[in-house]
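Participant: Sharing a model prediction with you, sequence too.
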Amino acid sequence: MNEIKGIGVSEGIGFGKSLIYVKEEIILEKGKSKDQILQLNKYNEALKTTEKELKHLISHTNETMSQDESAIFQAHLMILDDPEIKENIEKEIANNEYALNAIHKIYSSYIDMFSQMDNDYMNERALDLKDIMTKLIYAVNGKKTIDLSKICKDTIIISEDLLPSEIAKLNKKYIKGIVTEKGGKTSHTAIMARTLEIPALVINNISKLVKDNTDLIIDGNKGVLISNPSNKQVLYYKNTKTKELEFKTKILTLKNERSKTKDNKYIHIASNIGTEKDLKHALEVGAEGIGLFRTEFLFMDRKKAPSEEEQFEVYKKILSSFPNHKVVIRTLDIGGDKKIPYMDFPNELNPFLGFRAIRYCLENDDVLRTQLRALIRASYFGNLSIMFPMISMIEEIRKVKEIYNEEKEKLQKKSEKISNKIEIGMMIEVPSAAIMANDFAKEVDFFSIGTNDLTQYVTASDRMNPKLINIYTPLQPAVINLIANVIKAGKNNDIWVGMCGEAGANSLLLPLWISMGIDELSMSSSSILKARFTMKQIDSSKLKKWKEKVLLSKTLDQVKDSLKVHSYEN
């Protein structure tokens, strides 16, 4: 069997020869230094060299990608200049450590800390630190990092990991795919690969499974790498790629259309965003509002929390961009598994089930109150819906509503201009909330189902573990039945129900969500036109009996077989 399965982190199909990219091993100095001044000078010169290289990367990515990608290296500059890191390295040098060893020791301690966190976002920040450390060490040694920009034939890179600065130099004309052993969809590597439209996969131990200079086909859509493909496989994938390009051109005509089924049932298709660039893309594809704005990205890669005014300006811009549609803004979803240096978090044995999201905000309500004030003030400029994450108990939603009402009342007393139609809602991502959905529905104006976490918690499977891809799937009967329960609870209590996880963009599952009565689907902007195209082919009036059959399924295979009956894959 020449198919190797993995996790697709950037879509697309590519053909090329494998290049096993092995980085030069870092060899530490032995013993202690006898010249502290020399080592300190080496470190300071390395800082200048690395700063110069990062500034060049900022300029380069601004030209070849966008400000969002260049912001990655702006953040690297901030880390390079971090006073705590610099002070710790200088202390090591003062204790007769070689500059190379001091850099490696201090950066490695931070890398280990981030790598051990049970969260893909924070794991990827470890790669950013590794990127900076590598540059500094190369600079101390008087070497330059290997330049992948010189590749001039169709190539699929195989590596343990690729650093953001390495990705930034790739020429998409020749780089037809990237396969790494580490990473995830939220990594800077994956984000930059998607920007460059280079297919990318994550596959465990891939360097041991594929030899150098082997013919490969990469399928980022299905998460498959094909080694030494047969003529039949090559022909199939060439035809598939041609159809894919034709389909992308075809669906562009739908960007100004409403999202309706074949029998004219209207379901909003909104966008999930986290940055200003995401907002621009959402507008370009005709998103019908924002179904999820992840505000945690406002708090990351900086030295202190954004002020009320900073937040207000961002929320105002997003709301003003969609005057005729809802904008759902999620309060800070951070803590435990996504630690921020300037926020105080405890060390936890299981941070993914720990002190995070609304749990953190209720105990640190000054953070929540500041954010709510900014949101309430911004509500005047659009149709705001505020969503609270990680709600697992009725007490939590009642407490956050109490805080919201207190802040709203204070602003009203100051005669602030605010909307009188702000909706309050919650994410359904914890099994207890899904089970008790009928009770929670009496407390809020809307639900938004976070299928990524809900699936992970219901199936007790880490979504980043490649060995669990057959367990971690929203096609699991337990997950589907819980989602049906949530949508039914919404209907019974006259509140609208949305879905903001990746399953909302799944063409195979789209007819099922429609048959259940979902009101809104929110997804990455790149998925919106495809979902709108699929929706146009679905006759919702013919799905009722089929839906009941799917809900009666006991196994994953039964669900898959039932879904094929109403498959609308392009």
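Facilitator: Received, thanks.
Participant: Only C-alpha atoms from now on, for both contacts and neighbour counts.
Facilitator: OK.
Participant: how about the strands in the stretch 251-400 of the chain?
Facilitator: 268-273, 290-294, 326-330, 383-388 (DSSP state E, counting those that start in this stretch).
Participant: These: which one's closest to residue 349?
Facilitator: In terms of C-alpha to C-alpha, the element of the strands of the stretch 251-400 of the chain nearest to residue 349 is strand 383-388, at 24.7 Å.
Participant: related to what we said a few turns ago, which one of the strands of the stretch 251-400 of the chain lies closest to residue 536?
Facilitator: strand 268-273 (12.4 Å).
Participant: Next one for the comparison:
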Amino acid sequence: MESVGGKGIFPGIVIGKPYIDRKKSIDVENYKIPEDKIEEEIERLKGAIESAKLEIKQLKDNLRGKINKEDLQILTVHLMMLDDPQFTTDIKKGIKREMVNAESIVKKVSNRYIEMFEKIADPIYKQRALDIKDISERIINNLVFLSDTYKELDGRILVVKELFPSELLKIYYSGVKLSGIIMEYMGETSHIAILAKSLELPTLMGGHNLFEIEWGDLIILDTSTVDSKVITNPDASTLEKYLILKDKFESKKKEVERNVGLPTVTVDGVRINLSINIGGRLDITEIERKNPDGIGLLRTELIYMDTNEFPSEDKQFKIYDNIGKEFGEDRPIIIRTLDIGADKKLPYYEMTPEENPSLGCRGIRFTLKNKNIFKDQIKAILRAAYGKNIKMMYPMVTTLKEVFEARGILEECKRELREKGIKHKKDLEVGVMIEVPSAVILADVFAQYVDFFSVGTNDLTQYILATDRFSQSAEELYDCLDPAVLRGLNLVAKAGREYNKKVSICGEMAGDEISVLALLSLGITELSMTPPSIPKIRALIRKINLKELQELKDRVLKSFSSDEVRQILLEYMNKIQGEQN
């Protein structure tokens, strides 16, 4: 029996047979092409690229409505990369220069790009290296006419060095049901991790030396706790123990599902609002199954990414208006204005290259520099908000000057709509995202000039701790339960109470059970998360005595480390779980 640790991405306990995928890349022959056949070879390459694009488009169409739209955005990124003239030109030049077959040059050029991206410290580029691997394997697949067969994976736990997002989507679409995934690759915020969560697939990442292990016929994958692991060749007592744990885990899942239609109220009668984060489209049937109180974050950049040009005011109005009508005109919907820059790019707009894009022209900095784009969006939101509970917020706000400048543009938009006699919401509520330390420190000042706060804890954590959230080398430093982050959140919550402004959390903290305990202890009662997280958070809240939990606030804020915070909250979690059993 052997145990290997790793990072759990989606919780579960799976007992089953492993499928060991030792071979992760296609062997490619290298052979000479006669000079008079070079153009023919380039045409063969073009055909393979077009086939790859067609496959991705078909996959995207087939999965529409089955997978969250934002989770399918990776396929749009891959289509953009296949259209990148630099990448395709490099391959064509290589074929002409070396007079060898297309697949060998695709491999060579892609390896060069991969090596270049992997040398860059910014983890955004490391993710790009994986995307290059993904699309190049797809092109080569088409050149050598390999077919994917996934039947052997059905019901198995896939053990693999790394798995491409498009590959997981193809497995899902083929009807094959994986029981779980174990991989050496570590990227908690990578595309593949996001997809695994979306598909609710128990997944362990960062397992070391997986291919040096004797796997045997039976393994246990346990991602149900912080201490995630895989156990190979379990002995009888370990197997018996995990069969009991699996039953308990499944019972808890059923209990969570039973809570869906119940109000989100604590044991001592305090209502907690649970909203959802979405992209530019609604799967209303799926969302209604989660019974959210509102949309706490509507990310509009996905609307911009899914088009060939900046969407017009009218086009945006129709999208926002339809979402408002579908979701219900009474429930609140908070629309975030365009947030591009850093890792978010548009296929039709070339951002100015920056050494550190995370600290560059992004969020409101971009829209204030591009006033016409900003005005089109603001007018669309003003029009869609008429007669509905729609609000608007600005991302990446750093200074009060930005708030005042945006307010001036908002008033300009209202005046122009009024002069044209176009119906719009005159008293639109406007808030800001709290994502940077300056906004935290000045929260009491911001609160006097905006209607609400929405805290983006993903970015806020990385900026407070000066740690890139995509970094693998400094991964242990990125922790939203670090006392510095919690003290920052407490400042924001305090400012909200002082000026009677709502404070909501819309980062990953809102969907994590232990983190929710920390947030509630600070008096934050508005949470917005991905739709799949709502049932488990609702079930947790219905077990909490809020007054009792808030007695932990001082201990949490005076802690020296995130480990200490986590221990305090785990003790409380175990206490309330024990009381329910």
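Facilitator: Sure, I can see it. Please read all numbers here as calculations on a predicted model, not as lab measurements.
Participant: coming back round to it: include distance to residue 501 of structure 1 and mean neighbour count when you put the strands of the stretch 251-400 of structure 1 into a markdown table, please.
Facilitator: Formatted as a markdown table, these follow (distance: least, C-alpha to C-alpha, whole Å; neighbours: other C-alpha atoms under 10 Å):
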| stretch | distance to residue 501 of structure 1 | mean neighbour count |
| --- | --- | --- |
| strand 268-273 | 9 | 27 |
| strand 290-294 | 10 | 26 |
| strand 326-330 | 13 | 24 |
| strand 383-388 | 14 | 24 |
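Participant: Save these as CSV, and put in distance to residue 119 of structure 1 too.
Facilitator: Output for the strands of the stretch 251-400 of structure 1, formatted as CSV (distance: least, C-alpha to C-alpha, whole Å):
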stretch, distance to residue 119 of structure 1
strand 268-273, 19
strand 290-294, 16
strand 326-330, 19
strand 383-388, 20
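Participant: Identify the residue spatially nearest to the aligned partner of residue 170 of structure 2 in structure 1, adjacent ones excluded.
Facilitator: By TM-score structural alignment, residue 170 of structure 2 lines up with residue 168 in structure 1. Using C-alpha to C-alpha, 6 or more residues apart in numbering and skipping residues adjacent in sequence, the residue nearest residue 168 of structure 1 is residue 61, 6.6 Å away.
Participant: Ok, residue 556 of structure 2 next?
Facilitator: residue 565 (5.5 Å).
Participant: The one you found contacts residue 483, doesn't it?
Facilitator: Yes. Using C-alpha atoms under 8 Å, residue 565 of structure 2 is in contact with residue 483, at 7.5 Å.
Participant: Trace residue 431 of structure 2 over to structure 1, please.
Facilitator: So residue 431 of structure 2 corresponds to residue 425, using TM-score structural alignment.
Participant: Which secondary structure state is assigned to its match?
Facilitator: strand (DSSP: H, G, I helix; E, B strand; the rest coil).
Participant: Can you report how many residues neighbour it?
Facilitator: A total of 27 residues lie near residue 425 of structure 1 under the criterion other C-alpha atoms under 10 Å.
Participant: Name all residues that make contact with the counterpart of residue 356 of structure 1 in structure 2.
Facilitator: Superposed on structure 2 with TM-score structural alignment, residue 356 of structure 1 falls opposite residue 362. Contact partners of residue 362 of structure 2, counting by C-alpha atoms under 8 Å, 6 or more residues apart in numbering, are 339, 340, 341, 342, 396.
Participant: What residue, apart from its backbone neighbours, is nearest the equivalent of residue 533 of structure 2 over in structure 1 spatially?
Facilitator: In structure 1, the residue paired with residue 533 of structure 2 according to TM-score structural alignment is residue 527. Using C-alpha to C-alpha, 6+ apart and skipping residues adjacent in sequence, the residue nearest residue 527 of structure 1 is residue 505, 6.3 Å away.
Participant: Quick check: the gap between the corresponding residue of structure 2 for the one you found and residue 379 of structure 2.
Facilitator: Aligning on TM-score structural alignment places residue 505 of structure 1 opposite residue 511 in structure 2. Distance, residue 511 of structure 2 to residue 379 of structure 2, by C-alpha to C-alpha, to the nearest Å: 32 Å.
Participant: just residue 272 of structure 2 next, same as before
Facilitator: Note on residue 272 of structure 2: its distance to residue 379 of structure 2, by C-alpha to C-alpha, is 32 Å.
Participant: quick one: which of these two has more around it?
Facilitator: residue 379 (24 against 19).
Participant: residue contacts, the counterpart of the more buried one in structure 1?
Facilitator: Counting by TM-score structural alignment, residue 379 of structure 2 lines up with residue 373 in structure 1. Counting by C-alpha under 8 Å, 6+ apart, residue 373 of structure 1 touches 308, 407, 408, 411.
Participant: among these, who's most crowded?
Facilitator: residue 408 (19 neighbours).
Participant: tell me which element the residue mapped onto that one from structure 2 is part of?
Facilitator: By TM-score structural alignment, residue 408 of structure 1 lines up with residue 414 in structure 2. Assigning secondary structure by DSSP states H and E places residue 414 of structure 2 in helix 400-419.
Participant: thinking again about what came up before, which two from the contacts of residue 373 of structure 1 end up farthest apart in space?
Facilitator: Across these (C-alpha to C-alpha), the longest gap, 14.2 Å, separates 308 and 408.
Participant: measure residue 455 of structure 2 to residue 486 of structure 2 for me?
Facilitator: Noted for residue 455 of structure 2: a distance of 12 Å to residue 486 of structure 2, by C-alpha to C-alpha.
Participant: Correction: the previous question concerned residue 321 of structure 2.
Facilitator: According to C-alpha to C-alpha, residue 321 of structure 2 stands 37 Å off from residue 486 of structure 2.
Participant: re earlier: from the contacts of residue 362 of structure 2, pick the one nearest residue 220 of structure 2.
Facilitator: For the contacts of residue 362 of structure 2, the residue nearest residue 220 of structure 2 by C-alpha to C-alpha is residue 342; the value is 38.7 Å.
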